[in-house]
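**Q** Kindly generate the corresponding structure for this input.
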Amino acid sequence: MNSSTTITAQFSTPNRTRMIATAFLQLLWRDLWVTLRTWQTFLAMTLVQPIFFLFIFGRLLPMLGQANAGYGVLFLPGIISLTTVLTAMQAVSMPLVIEFGYTKEIEDRLLSPMPVWMVGIQKMVFASIRGLIAGAMIVPLGRLILGSGFSISFEYWWLLIIVAVLASLVGAGLGLTLGTFVQPSQIGLMFSVILTPMLFTGCIYFPWAMLDKLRWFQVVTCINPITYASEGFRASLVPNIPHARLVHHRRTIRFPVIVHLSGCQGISSQGARLQSLIHLAKGRRCLA
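**A** From the prediction side, this is the model:
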């Protein structure tokens, strides 16, 4: 057996697969460990906005008679969806913009024995985990703030799990897309232009089924992936409240969300690959 045969054997498919899996898990654990070490920052970024939303819209307005007594229960699933999607989106978009910017940390990740697209998948998995944790924390927070107005059911727990996982993945896919295409100098503009429409067209404050009198706006809300997350959480937590028909059946709930996820993932993967190759080429040019 010559040296070339030995090298080929060492980098055979099983060994390469094991090496890629190890690198994937190590990068994932590194990101999770950084989150654990900075848990105060994570809690502040995740909970400050939902606390004020739940207190003002779910507790204060019904107390003042400016909203129905049960509005807090209708509003809670919307906040869960908003927190899940936005936390996952911000967990990958902001760091990615910085890594493509002055820190050039993306080049260090590209040195790992993983394909470029696998680096993007790792970031999506990490971001979705953060989104799931953030969404789960809203439930006890809602119980604390809404008090006697808190009334949800876990009868459809399987639907809750499906919606939560898909919502976090959609948020991560959107974040990966934005992080690969937005320049660091435009990150503030990005959140102003994109976040505000998502905030008001995601059926967070109202059920989708009640928009039938304003048909054009009902159609507009279908473009926003948060709409499907909000309606899915309403169908699983408060099924007695009117919600979109598409969440009544297991087969139809997944299709619109997966369309958003597949589109964002395809665009973001190609964008991440292109941006990464450009930065890698620049790094090699500097070394040369």
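**Q** CA only for contacts and neighbour counts going forward, please
**A** Fine.
**Q** what ranges do the helices span in this protein?
**A** Ranges of helices in the chain, per DSSP state H, are 3-10, 13-37, 39-53, 61-63, 71-100, 105-110, 116-146, 157-181, 187-190, 196-200, 215-221, 225-237, 250-287.
**Q** Quick one, which of those gets closest to F206.
**A** When the helices of the chain are compared by C-alpha to C-alpha, helix 71-100 sits nearest F206, at 7.2 Å.
**Q** ok and that closest one relative to helix 116-146, angle-wise?
**A** 150 degrees (axes from the mean of the first three to the mean of the last three C-alpha atoms, to 10 degrees).
**Q** Relative to the whole chain's centre, how far out is stretch 278-288?
**A** 32 Å (C-alpha atoms, centre = their mean, to the nearest Å).
**Q** what sits up against that stretch?
**A** For stretch 278-288, the surrounding residues in contact (C-alpha atoms under 8 Å, 6 or more residues apart in numbering) are F100, K104, E107, L110.
**Q** switch the cut-off to 10 Å
**A** 100-101, 104, 106-108, 110-111, 272-277 (C-alpha atoms under 10 Å, 6 or more residues apart in numbering).
**Q** The structure of the following sequence is requested for comparison with the preceding one:
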Amino acid sequence: MILVAFLAILRRDLVVTGREFIPFLIQVLLQPLFFLFIFGKVLPSIGAAQQSYASLLLPGIVGLTVVTTALQGVTLPLVLDLGFGREIDDRLLAPLPVSLVALEKILFAALRGLIAGAIIFPLAYWVLGSNYSVRTDAIGVIIGIMVLTALAGATLGLTIGTLVKPEQIGLMFALIFTPLIFTGCTYYPWSQLDGIRWFQVITLFNPLTYACEGLRYAMVPPVHGYTLPTLGIGWVLLGLGVTFVAFLGLGIYTFRRAVVS
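**A** You can find the predicted model right below:
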């Protein structure tokens, strides 16, 4: 009974997303499209960036898209569900423990993040053309890191969504998303921050750093026989794993506190 109810709620969310698939694509892909075009195509074309920069940028764009899509997939609906209308009560009436209602939201948001991240690859091939370059010998590692990244982003979104009030949602985006994006090694490799050591240390507190560096480890091919140094894959898995476990526990706790009176 519990499994049937869980799958029914998940299927309902997937059906709703399927009906709004085009708006979903526009929402999650518009920003990556312009990032890839400007930073991966325009700047190298005018000599403002190296031709190989697109290879460094693409893993960051994939990681950023997965994290932000998964995070927003929980945060925005949850803020509305916990608002004045208390739409969350419909889900709480299902024969499910409260923690499984939260887990369904995490799983659904993670699936959204994975779909958005996967679509970046053909989009990048279309935008970058000859500058598109991705290793094909570590596909399993790429998929594994993307899954862990999506789950970490979704648990972070659950925690934020249960702590932020609807009237504070705009402030939340300014205070959380801007530092998340620009300290997450999206546009630059972590190893090249040696000259700014204090900033290099700060980036280690951002889970997006581990996502982008893990994807660079698995995606960026050698350039002229030179392999790009990245964070070790062990540290990447540890960083994403700790983020997932920590915010899963905290998010379920804050979710229960927000919905159980």
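**Q** Provide the TM-score value for the superposition.
**A** Here the TM-score for the pair of chains, by TM-score structural alignment, normalised by the length of structure 2, is 0.96; 257 aligned residues with a C-alpha RMSD of 1.0 Å.
**Q** In stretch 15-25 of structure 1, which residues are buried?
**A** Neighbour counts over stretch 15-25 of structure 1 (16 or more other C-alpha atoms under 10 Å) mark I20, A23, F24 as buried.
**Q** Over to stretch 124-140 of structure 1?
**A** By neighbour count with 16+ other C-alpha under 10 Å, stretch 124-140 of structure 1 contains the buried residues 124-135, 137-139.
**Q** Of those, just say which sits nearest to V257 of structure 1.
**A** S128 (14.5 Å).
**Q** which one in structure 2 is aligned with that closest one?
**A** Under the alignment (TM-score structural alignment), S128 of structure 1 pairs with A110 in structure 2.
**Q** same deal with F206 of structure 1?
**A** Per TM-score structural alignment, F206 of structure 1 is aligned with Y188.
**Q** and if you look at V97 of structure 1?
**A** Matched to structure 2 by TM-score structural alignment, V97 of structure 1 sits across from V79.
**Q** next one: D108 of structure 1
**A** Aligned counterpart of D108 of structure 1 in structure 2: D90 (TM-score structural alignment).
**Q** what residues are up against its match?
**A** D81.
**Q** Run a quick neighbour tally on the aligned partner of N131 of structure 2 in structure 1.
**A** If you follow N131 of structure 2 across to structure 1 using TM-score structural alignment, you land on G149. Close neighbours of G149 of structure 1, defined as other C-alpha atoms under 10 Å, add up to 17.
**Q** hmm, back to that, and the buried residues of stretch 124-140 of structure 1, which two are furthest apart?
**A** Distances among the buried residues of stretch 124-140 of structure 1 were taken as C-alpha to C-alpha; the most separated pair is M124 and V139, at 23.5 Å.
**Q** re earlier: highest average neighbour count across the helices of structure 1?
**A** Mean neighbour count (mean count of other C-alpha atoms under 10 Å) peaks for helix 225-237 among the helices of structure 1, with a mean of 28.
**Q** in structure 2, what residues pair with it?
**A** The aligned range for helix 225-237 of structure 1 in structure 2 is 207-219, by TM-score structural alignment.
**Q** cool, and stretch 172-186 of structure 1?
**A** By TM-score structural alignment, stretch 172-186 of structure 1 lines up with residues 154-168 in structure 2.
**Q** where's the matching stretch relative to the chain centroid, distance-wise?
**A** 15 Å.
**Q** aligned partner of F75 of structure 1 in structure 2?
**A** Matched by TM-score structural alignment, F75 of structure 1 corresponds to L57 in structure 2.
**Q** Let me see the contact set for the nearest residue to its match once chain neighbours are set aside.
**A** Spatial nearest neighbour of L57 of structure 2, chain neighbours left out: Y187 (5.6 Å); criterion: C-alpha to C-alpha, 6 or more residues apart in numbering. The neighbours of Y187 of structure 2, taking C-alpha under 10 Å, 6+ apart as the test, are 35, 39, 53-54, 56-61, 64, 181, 212.
**Q** re earlier: distance to A244 of structure 1 added to the helices of structure 1, as TSV?
**A** Shown next, in TSV, are these (distance: least, C-alpha to C-alpha, whole Å):
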stretch	distance to A244 of structure 1
helix 3-10	54
helix 13-37	35
helix 39-53	23
helix 61-63	25
helix 71-100	13
helix 105-110	41
helix 116-146	21
helix 157-181	14
helix 187-190	29
helix 196-200	17
helix 215-221	11
helix 225-237	6
helix 250-287	10
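**Q** Relative to S55 of structure 2, how far out is the aligned partner of L28 of structure 1 in structure 2?
**A** When structure 2 is aligned by TM-score structural alignment, the residue opposite L28 of structure 1 is L10. Distance, L10 of structure 2 to S55 of structure 2, by C-alpha to C-alpha, to the nearest Å: 36 Å.
**Q** burial of the nearest residue to G101 of structure 1 once chain neighbours are set aside, as a residue count?
**A** In space, and not counting its chain neighbours, G101 of structure 1 is closest to P184: 6.3 Å by C-alpha to C-alpha, 6+ apart. Applying other C-alpha under 10 Å, we find 17 residues neighbouring P184 of structure 1.
**Q** Confirm for me that P221 of structure 2 is in contact with L58.
**A** No - using C-alpha atoms under 10 Å, P221 of structure 2 is not in contact with L58, being 11.8 Å away.
**Q** okay, and the common contacts of these two?
**A** Jointly contacting P221 of structure 2 and L58 under the rule C-alpha under 10 Å, 6+ apart are S133, V134.
**Q** so who does L96 of structure 2 touch?
**A** Residues counted as contacts of L96 of structure 2 (C-alpha under 10 Å, 6+ apart) are M1, I2, L3, V4, A5, F6.
**Q** preserved in structure 1, out of those residues?
**A** Among the contacts of L96 of structure 2, the ones still in contact in structure 1 (both residues aligned by TM-score structural alignment, their matches' C-alpha atoms under 10 Å) are M1, I2, L3, V4, A5, F6.
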